[in-house]
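Novice: Here is a sequence together with a model predicted from it:
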Amino acid sequence: MDQKLVDFFKSLDRSFFIDNEFKEHAYLDRPLPIGYEQTISQPSLVLKMTDRLALDKTCRVLEIGTGSGYQTVILAEFSGEVYTVERIRELAESARKKLEQLGYTNICYLIDDGSAGWEEHAPYDRIIVTAAAEIIPETLVNQLGAGGIMIVPVGPRRMQQLKLIARDLKGELHIDTIGEVAFVEMKGKYGWTD
């Protein structure tokens, strides 16, 4: 695992991204509710997913599900540009305030249906999806550039497989399973509808 990533991760105050009665549990290695039926992900999983993205400062990253901004700040620290999409206005605005307070200027924000991605700025070098898709979302795969990596939880509600999708330089896709996870459902046109 990348030591700079681990060091930054250890220095990051997770409680800064939690505004409710669960703030006191910020240092537990588990997901916590952040309101609106959403969660802040388990820290060890955030670290694992970020490490598997193999970020560098040349990367343009699409994040689906800004949530609290916890994952976003890590992406912003280790990549060139982050484009983050959140469908819940209150979460998006709260995360943006926090990230601006921390001084990050390499993040672009969109309040919209994340299942559709952010085609205007595609292709992306990396895509990370922090909500579960029923199937691999073709709309997002189509926004992944050559040499790109996408991480997305895929499968039924309650338990999914975390998929790593790599597009080689010829444009061919290679899909690996990283492990089992449990994420909230991705809502929207290309996500869960009910």
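Specialist: Thanks, I have it. Numbering: from 1, shown residues only.

Novice: switch to C-alpha atoms for all contacts and neighbour counts from now on
Specialist: OK.

Novice: Beyond the top strand by length along the chain, next helix or strand please.
Specialist: Counting by DSSP state E, the longest strand found in the chain is strand 144-154. Next helix or strand after strand 144-154 toward the C-terminus (DSSP states H and E): strand 160-167.

Novice: Show me what counts as buried in whatever helix or strand comes next after that following strand.
Specialist: Per DSSP H and E, the first helix or strand lying C-terminal to strand 160-167 is strand 173-181. Using 16 or more other C-alpha atoms under 10 Å as the test for burial, strand 173-181 gives Ile178.

Novice: now swap in stretch 5-12 and tell me
Specialist: Across stretch 5-12, burial judged by 16+ other C-alpha under 10 Å covers 5, 9.

Novice: again with stretch 148-167
Specialist: 148-155, 160-167.

Novice: Relative to Leu140, which of those residues is nearest.
Specialist: Distance to Leu140 across the buried residues of stretch 148-167 (C-alpha to C-alpha) is lowest for Met150, with 8.7 Å.

Novice: Report the secondary structure element holding the closest residue to that closest one other than its chain neighbours.
Specialist: Leaving aside its sequence neighbours, Met150 sits nearest to Ile127 (C-alpha to C-alpha, 6 or more residues apart in numbering; 4.5 Å). Element membership for Ile127 (DSSP H and E) is strand 124-129.

Novice: Below is an additional structure, to be compared with the one above:
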Amino acid sequence: MSSSSCASLEIVRVPCLSDNYGWIIHDPATKNTAVVDTPEAKPYQDELAKRGWKLTHILNTHHHWDHTGANEELKTDGVTVVGPIDEKPKIPGIDSAVGAGDVVAFGSTQATVMDVGGHTKGHIAYYFPDSKSVFVGDSLFALGCGRMFEGTPDQFWTSLKGLRELPDDTTVYCFGVLMGAVMNE
């Protein structure tokens, strides 16, 4: 497992399925810990146990099974599932539905929700400006963008332009592979 520190957050890459990475975000100040998307529970459970962290949040970027499939298995007492408002009926265990411009409180920091629709109509990203990091699900990959399943080309292009407008020192964490400053770890 690889980890990096971004301002107040510790971010850990977790291999999932046979060819993807998921992410654990930990705030050492408050001990809040989130996973971004949940294709399977065991890799996250193993990494959380190894580090002695207790899961408090699940941040879903969109409704596809390989991003929400382990929500209910990972959701225990005290775990809040956050996901896109436009996909709420399709997200297992969702507690808080959010949309573009909403702010998600997480420990001693917060994430701004970005609309990155195109892969799915309601796809969102979580941008942590204080930590200069964004979690984009399947809207971006190391060598391109996600496949357009539900959105339109114009919607996807608008989403990509919005991500492009983030500060240059933002590290992009996608589901498939890592992009940005910590790629060379």
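Specialist: Ah, there it is. Values in this document were obtained by computation on a predicted structure and should not be read as measured data.

Novice: Please state their TM-score.
Specialist: Superposed pair, TM-score by TM-score structural alignment, normalised by the length of structure 2: 0.34. Supporting alignment: 107 aligned residues with a C-alpha RMSD of 5.2 Å.

Novice: circling back: list the helices and strands the strand holding Ile127 of structure 1 packs on?
Specialist: strand 60-64, strand 144-154 (3 or more C-alpha pairs under 8 Å, 6 or more residues apart in numbering; DSSP states H and E).

Novice: Mind putting these into CSV with distance to Leu32 of structure 1?
Specialist: Putting those into CSV (distance: least, C-alpha to C-alpha, whole Å) gives the following:
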stretch, distance to Leu32 of structure 1
strand 60-64, 18
strand 144-154, 18
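
Novice: For Met49 of structure 1, find the nearest of these.
Specialist: Using C-alpha to C-alpha, the nearest of these to Met49 of structure 1 is strand 144-154, at 7.2 Å.

Novice: Same question for the longest helix belonging to structure 2: list its buried residues.
Specialist: Longest helix in structure 2 by number of residues (criterion: DSSP state H): helix 153-164. By neighbour count with 16+ other C-alpha under 10 Å, helix 153-164 of structure 2 contains the buried residues 155-156, 158-160, 163.

Novice: out of the residues you listed, which one sits closest to Tyr21 of structure 2?
Specialist: Nearest to Tyr21 of structure 2 among the buried residues of helix 153-164 of structure 2: Leu163, at 19.9 Å, using C-alpha to C-alpha.

Novice: Could you report the distance from the closest one to Glu47 of structure 2?
Specialist: Taking C-alpha to C-alpha, to the nearest Å as the measure, Leu163 of structure 2 and Glu47 of structure 2 are separated by 29 Å.

Novice: and which of the buried residues of stretch 148-167 of structure 1 is nearest to Tyr83 of structure 1?
Specialist: Met150 (13.9 Å).

Novice: Would you mind confirming that the closest one is in contact with Leu164?
Specialist: Yes. Between Met150 of structure 1 and Leu164 a contact is recorded at 5.7 Å, counting by C-alpha atoms under 8 Å.

Novice: which residues make contact with whichever strand or helix holds Ala105 of structure 2 from outside it?
Specialist: Using DSSP H and E, Ala105 of structure 2 maps to strand 103-106. Strand 103-106 of structure 2 has contacts (C-alpha atoms under 8 Å, 6 or more residues apart in numbering) with 32, 110-113.

Novice: which ones are touching the residue nearest to Met150 of structure 1?
Specialist: 61-64, 140, 144, 149-151.

Novice: now swap in Ile151 of structure 1 and tell me
Specialist: Counting by C-alpha under 8 Å, 6+ apart, Ile151 of structure 1 has contacts 49, 53, 127-129, 162-165.

Novice: Then Leu53 of structure 1?
Specialist: Per C-alpha under 8 Å, 6+ apart, neighbours of Leu53 of structure 1: 126, 149-151.

Novice: again, only using 7 Å
Specialist: For Leu53 of structure 1, the contacting residues are 126, 149, by C-alpha atoms under 7 Å, 6 or more residues apart in numbering.
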